[in-house]
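**Q** Please find the sequence and the predicted model below.
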Amino acid sequence: MSSQAETFHQTHPLEESVVRKFLEKKLGVKPLSVTSPPEIWAAYHKIYVATFEHSGDLFLRVSKPAIPEWKTRNEVACITWARQHIPACPTPEVVAWSATTDELGYEYVLLRRMPGRDLGAIYLDLTEDDMTNVIRQVADMCIAMAKLPFDKIGGLTISDTGVIEPGPVIEETSYEMDHFQQFWKDDHPDVRFEQLQLGGPFENITAYFIARLQRDLFVLAAHKRCARLRETLDPLIRELLNSLSHTEVQKHLDSKPLVMAHQDLHLGNLLWEHHLTGVLDWEFSGITPIDQWIRRNTFQGFSQDINDRAVKWKQQLAEEIKAKAPEISDMLHMAPIKDKLLTLISLTYWIVHCTVTDTQADDRKAWLQRFTNTLADYKAIVQELK
């Protein structure tokens, strides 16, 4: 399930001289140097590091044109909200940003560089006590977020005057502009990019699930490559949608508080210098039910060794949250019906998405069989609730 987003950091969207002139005009100060170190990268950004004589380094995150405007607004809004409300979370300062391409030809976020090195690069140098301290700080951060509930599900958005409020859903299962241009624009000219987005914010998780399934139905109906799949999957998705109208189902799905979550707390997004000094990459952060709050990739990295250790570290995180805030820990259990539904919705997305791209044919067969089996389990749970 790879994406062209992985290669954007390897491109050269802007010459360093262009970045230098832009920063001088924007800040009124000439940078001493502008570089793009290959070891500093992000999947959806090209990173330029600018050094200044007296004011420290700045990171210019030039955005891949993946989800125009909304992804940048979400990132800036989430960083700004965390800085305003979560003192336990060391978050970079936003110096300037733009959700348009008017200034640079790309959307961008200009951040003040934070101290420390990413834990994914230095975790072998940390002692067990060091990692325990990281886990404690992450627990404090998550607990603080859990104590500030929202009334809608989605991302955040920020106005040009700085007003922050719930906004459209921005997530890694969003359809991106390069996907639209490659698989839709020429052969399906009646389909607009906006029709492939979820929108939002949503009143509750049931409404979000419905939007996810309705988008899959739209893609099934609209894309030529989905013609054969449509006969099999369309009625199953409609059956799933119908189940979401039942009051008892909604009650079990919508019972959890809605809280802000970073949603990408792998070691590469955590900075360390004798303590946790930075939490980076807020582009896919947003408001989610608390039982979906800590994602599977928490504390993972780019090696199997890190991922093996992450299992223990996540368990320590759960224990730390339980010790510090048992009332929050009690809310983290996910009802079986929601667990099954999340699996089904993930499967429908990937089956449909990879049908459009004509990739992973063998996997699609396995996913479809898994979908059928999981749907049977889900229907049994629904029947019990009725």
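**A** Sure, I can see it.

**Q** okay, CA-based contacts and neighbour counts for the rest of this
**A** Fine.

**Q** Now tell me what touches the lengthiest helix in the chain from outside.
**A** Longest helix in the chain by number of residues (criterion: DSSP state H): helix 361-385. Helix 361-385 is contacted from outside by 243, 248-249, 336-337, 340-341, 343-344, 347-348, 350-351, 354-355, using CA atoms under 8 Å, 6 or more residues apart in numbering.

**Q** Included below, for side-by-side comparison, is a second structure:
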Amino acid sequence: MPPESTRPGTPPHHPIFGVTLSRSHIEAIFAALYPQSELLSVSQLESGKSFNNRIYFLSLGQSCGSLTTPKETRELLLKVNGRFFGSDKIQNEVACLRILEQYCPELPVPRVIAWSEDGRTITIPSWDDNYATHKKLPIPLEDESAQHPGWILMTRLPGEAVSSLTLDDTAMSSIGAQLAEMVAAWRLNVPHTNNCGNLLFYPSDIVGPSNIDIDLGHEDARPAGVADAFIVRGLLGDGIPPSKPITSVLELHRIRFQAKLHELQTVSTFAPNRELVPEISNFITTSLTKLFPIPEASDSFVFTHFDLSPRNTLVTIPTGTTPDAEGKPTTPQITGLIDFEFSGFFPPSHEFVNDYVDNGGDWSEAAYAAYLKRLAELEVATPLDGIDGEEWRVEHRLGVLMDNIAPWWLPGGFTEREVGEKLEECRRVDMVKALFDALDA
């Protein structure tokens, strides 16, 4: 693993600034997990290609005496939490990947091998009883004071991120259609929930049913260590910690807007835009209820990736595919979907809102058109077919408003003058008026 001084530096505003695992720490993890194996190599994902996590690629040789043959090598990925995140994010991604493994086993998503919520203790699913229990191992660290914000060890999927490739419209349309089939798999097969948000392991101190349960044949009274039952609590992407369940779309929006308003009022970066506080406060208290009348029963929430971007979609181009005019093959196959760290259960429209707002412009028109078309063919509602037009109009504008109250990407790497210009752009969105227009329509 090259020393930090030989790699481009991580910007100080990034969550992974200052977050590293030493070679000796990684070796200690593997000594606990694989005492009969050899850690062949450790490399780090280059700077600028991961924002929330420090990523290490690992090659593990399954030793046989003193010999290791190439066919016995395993490629793994170690994903280390950025400094603003804690055990909630670890639990959420582990839970989401476990849910997909159970309900959508055909999907090319990583398989969790082990994780640590505190950087000092490893949790390992028990393969012998279909994950029904977890066991813990201490990490034999030389430096007993070493602390890290947690990590997940998972299988490394083949392929390159779509964002790193230059592909024609035919290839991108194929990728969009393939992506739709994978999204449809979890939309149609993963059970819906009555609670909204991210996932936590079923806590031993909670009495009552879980929100989503992997059927292992055990009774409702769960034995100690059972870990494949999950509750839905909190909103990781908004920095909202677990508290009481969120059971309606109205409640979801109210909690998110209140959190954004608090940022606007308290974070110095956003001080120039505090003139918006009265309008936004009034919008939260008086208008949201008109937009989302309180339902008679709880709303239903669906499994949502929440970051289906080209950077999180891996593809390979098989040999023997039809070449384009320049003789290059143009039929890539999706070999992996990654980064389920903010996935969870959300309203059906919210995956698309995130595509249009936070990830706006990431996908080519050809890819996204094919994606929406194929989803509709598979009877998954989209903004173009199935989601009520007025509902989509309001949800999209709410997404724009949310993105401009206290933008998560500021101050980022901008100068003070550039931050001011970005905040001025946010004010020019004329957010609240747009929402009242939607309300009056």
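**A** That came through, no problem. Keep in mind that this is a model prediction, so the values were computed, not measured.

**Q** Let me see the TM-score of these two.
**A** Once the chains are laid over each other, their TM-score by TM-score structural alignment, normalised by the length of structure 1 reads 0.76; 347 aligned residues with a CA RMSD of 3.7 Å.

**Q** Just the residues contacting stretch 268-278 of structure 2, thanks.
**A** Outside stretch 268-278 of structure 2, the residues touching it (CA under 8 Å, 6+ apart) are 261, 263-265, 406, 410-411, 420, 423-424, 427.

**Q** Kindly recompute the last result at 7 Å.
**A** By CA atoms under 7 Å, 6 or more residues apart in numbering, the residues outside stretch 268-278 of structure 2 that reach it are 264-265, 406, 411, 423.

**Q** same deal with stretch 82-93 of structure 1?
**A** 79, 111-114, 140-141, 144-145, 277-280.

**Q** Start and end of it, how far apart?
**A** Length of stretch 82-93 of structure 1, first residue to last, CA to CA, to the nearest Å: 10 Å.

**Q** Next: stretch 28-41 of structure 2.
**A** 14 Å.

**Q** Can you list the buried residues in that stretch?
**A** Across stretch 28-41 of structure 2, burial judged by 16 or more other CA atoms under 10 Å covers 28-31, 33-34, 37-39.

**Q** What about those residues, which are in helices?
**A** 28-31, 33.

**Q** what helices or strands is the one helix or strand Leu60 of structure 2 maps to leaning on?
**A** Using DSSP states H and E, Leu60 of structure 2 maps to strand 53-61. On a contact count with 3 or more CA pairs under 7 Å, 6 or more residues apart in numbering; DSSP states H and E, strand 53-61 of structure 2 meets strand 38-44, strand 73-81.

**Q** mean offset of the shortest one relative to structure 1 (after superposition)
**A** It stands for strand 38-44 of structure 2. When structure 1 is superposed, strand 38-44 of structure 2 averages 2.5 Å from its matched positions, counting by mean CA distance after the TM-score superposition for structure 1.

**Q** between that strand and strand 73-81, how many degrees?
**A** Angle of strand 38-44 of structure 2 versus strand 73-81, following axes from the mean of the first three to the mean of the last three CA atoms, to 10 degrees, is 50 degrees.

**Q** How far away from the center of its chain is strand 38-44 of structure 2?
**A** Relative to its parent chain, strand 38-44 of structure 2 has a centroid offset of 26 Å by CA atoms, centre = their mean, to the nearest Å.

**Q** Check stretch 109-121 of structure 2 too.
**A** 16 Å.

**Q** for stretch 429-441 of structure 2, same thing?
**A** Distance, centroid of stretch 429-441 of structure 2 to centroid of chain: 30 Å (CA atoms, centre = their mean).

**Q** go on, stretch 208-219 of structure 1?
**A** 18 Å.
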